[in-house]
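Student: Could you look at this predicted model? Sequence included:
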Amino acid sequence: MPGARLTHEDRGRIAAWLADGLGYAEIGRRLGRPTSTISREVARNGAPVAYLADDAQQAAGHRARRRKPRPSATTSDGQPTEVVRGFVDEFATLLAATGLPRMTARVFVCLLTADAAGLTAAELVRRLQVSPASVSKSIGYLEAMALAVRQPAPGGRRERYRIDDDVWLRAWQADTGAHREIAVAAQRGIKIFGAGTTAGTRLGRMGQFFARLSEQMGGSTLAEPVGYDALTVLAALVHAGRPLTLDTLATALDWPRDRLTAALDAIQLHPAIADPLVLRTTEPETYTITTRPDRLGPAQRQALEDPGHVR
């Protein structure tokens, strides 16, 4: 695992990649290790052309047996350092599988498991046993994704890095915005290539997918009271089965106009609330409910509207 000693599997990969002509820096990147770790490993166990994984593993075993046992270190909360590092590496591997760079994932998990004060760059370097440059690059990546924040350390020039309590909400909102931008960009592409072209069709499907994703993610952050009111309005319109004016809805629900207006605004701002339905304005201050046009294809609509097609 990165940060711990090289395993037999790591050494096998090093040998294979050396045979493929990869450099130390690229091998280190693939293993999530500093370049110096790879260069020392190869220098200690033969030149690149003579490096053998089995021999290197055996030599490492001899060196380990010669070492004197040292007392196990502990973290500030009393947990054994090796246990914590093992958890960090295991959790980071899972996060890396979602697309997060491996080193960045390790830094994130370290911050995630730190106390409220967070960690300095030097503390991250010591915990992960990596270079300061690796930590700095990972911190920059996490800040860009709104997953970490920095603040001045009390009584010193150093900065501390930590995970905010609302990190998941901020990350969710950042993703929602990115999905919305992709949907808008796809629509621009359709205008450039044409809706009837292969590119335009693909961009259309892509734009619909990310628009729905953005709507659904954005709708999930709606405040509960307004969200419940929005669902009640939808239920009222479905039950009525006809367009209703604002005054009629307010009277039927026994709500003040401002409460009803807030619920209607919420549905229009967060269309995912009504999915697979959509709120329509037929006349000024008159509303009804219909199905979303993208939920049913033209052939499906025709089959449902023409009784002769349905058996």
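Tutor: Perfect, I can see it now. Note that the structure is a prediction, hence the values are computed from the model and not measured.

Student: use CA for all of it now, contacts and neighbours both
Tutor: Noted.

Student: Enumerate the helices of the stretch 101-250 of the chain by residue range, in sequence order.
Tutor: Here the stretch 101-250 of the chain has its helices, by DSSP state H, counting those that start in this stretch, at 102-112, 121-128, 132-144, 167-193, 198-219, 224-240, 246-253.

Student: which strands and helices sit next to the first one?
Tutor: With contacts taken as 3 or more CA pairs under 8 Å, 6 or more residues apart in numbering; DSSP states H and E, helix 102-112 sits against helix 81-96, helix 121-128, helix 132-144, strand 159-162.

Student: Give me whichever of those is most buried.
Tutor: Mean neighbours per residue, mean count of other CA atoms under 10 Å, is largest over the helices and strands packed on helix 102-112 for strand 159-162, with a mean of 20.

Student: Show me what that one is in contact with.
Tutor: Contacts to strand 159-162, defined as CA atoms under 8 Å, 6 or more residues apart in numbering, come from residues 111-112, 114, 116-121, 148-153.

Student: try this one next to it:
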Amino acid sequence: MPGGRLTQQERQRIAAGLADGLSYAEIARRLERPTSTISREVSRNGGPDGYRPQQAHQATVERARRGTPVRPHADRPSRGTAEDEIIELAVRSGMPRTMARVHVDLLLSEDGRRTAAELVRRLEVSPASVSVAVNSLVRHGYVRRERDPHRRRDIYVVDDEAWYHSIAISARQTLESAQAAMATAESLGPDSPVGQRLLRAGTFLERVVEDMKDSADRWRTLLT
């Protein structure tokens, strides 16, 4: 496996991989580099949407010349491969990358709690990006919001019950889709080809959701 600093050719391949929509893990595999090397390289040099290989290489050369390499924030340890893999799995499942990074940072925090300012500092993203990410996480039940009465700020919390609530929210949304499909089937005529297709789909989703809700209720005690 190659070691040392990334070469200019490797940076060009990273840019090509990002343009093709490849995950950090896949780019790392093709370059025979650790996933954490790729994620740090991209995050230091504009992020996945702003990465420019020539500029990234020149910045590295300049840092080496000055003897001032980029260091992670004091309270932000370098992400390891396992954490990167969790983020990549979330991204591949459809979660936006910043949302995935916020969620994983909360999951791996000691007490499962962060303020918006802490997330901004640790992840080196804008306050607006954190706001969008945590609002989505709250809406999907992955995170809950608490108010700090002393400092008038929000605290974002992920705890064991969050897994139950996220499943419950997902089940409710799927059930609404099932009911809408069956209602449309009824209005179009359940004997028509489209009506039959929608009725089958709605019935299937309804039964699956019922099983999922029953299972979540049955095993909820494992979280307490």
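Tutor: Cool, got the structure. None of the values given here were measured: they were computed from a predicted structure.

Student: just to revisit the earlier point, in JSON lines, list the helices and strands packed on helix 102-112 of structure 1 along with distance to residue 44 of structure 1.
Tutor: Formatted as JSON lines, those follow (distance: least, CA to CA, whole Å):
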{"stretch": "helix 81-96", "distance to residue 44 of structure 1": "25"}
{"stretch": "helix 121-128", "distance to residue 44 of structure 1": "23"}
{"stretch": "helix 132-144", "distance to residue 44 of structure 1": "24"}
{"stretch": "strand 159-162", "distance to residue 44 of structure 1": "36"}
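
Student: how about those, which one is nearest residue 26 of structure 1?
Tutor: Proximity to residue 26 of structure 1 (CA to CA) singles out helix 132-144 among those, at 14.2 Å.

Student: which residue of structure 2 sits farthest from its center?
Tutor: Ranking residues of structure 2 by C-alpha distance from their mean position (CA atoms, centre = their mean) puts residue 191 at the top, at 42.5 Å.

Student: Show where stretch 85-99 of structure 2 falls in structure 1, residue numbers please.
Tutor: Residues 90-104 of structure 1 are matched to stretch 85-99 of structure 2 when aligned by TM-score structural alignment.

Student: nope, stretch 154-170 of structure 2 is what I was after
Tutor: So stretch 154-170 of structure 2 is aligned with residues 159-175, judged by TM-score structural alignment.

Student: If we go by neighbour counts, what in that stretch is buried?
Tutor: 160-164, 172-173, 175 (16 or more other CA atoms under 10 Å).

Student: if I pick the one residue sitting closest to the centre of structure 2, what's in contact with it?
Tutor: Computing the C-alpha centroid of structure 2 and ranking residues by CA atoms, centre = their mean puts residue 100 first, at 1.6 Å. The neighbourhood of residue 100 of structure 2, defined by CA under 8 Å, 6+ apart, consists of 87, 90-91.

Student: try it again with 6 Å
Tutor: residue 87 (CA atoms under 6 Å, 6 or more residues apart in numbering).

Student: Show me which positions of stretch 92-111 of structure 1 end up buried.
Tutor: Buried residues in stretch 92-111 of structure 1 (16+ other CA under 10 Å): 92-93, 95, 100-111.

Student: quick one: what's aligned to residue 216 of structure 1 in structure 2?
Tutor: Residue 216 of structure 1 maps onto residue 211 in structure 2, with residues paired by TM-score structural alignment.

Student: Check residue 303 of structure 1 too.
Tutor: By TM-score structural alignment, residue 303 of structure 1 lines up with nothing at all.

Student: now residue 17 of structure 2, nearest residue through space, not along the chain?
Tutor: Closest residue to residue 17 of structure 2 apart from its sequence neighbours, by CA to CA, 6 or more residues apart in numbering: residue 27 at 6.1 Å.

Student: repeat for residue 217 of structure 1
Tutor: Nearest non-adjacent residue to residue 217 of structure 1, counting by CA to CA, 6+ apart: residue 176, 6.0 Å away.
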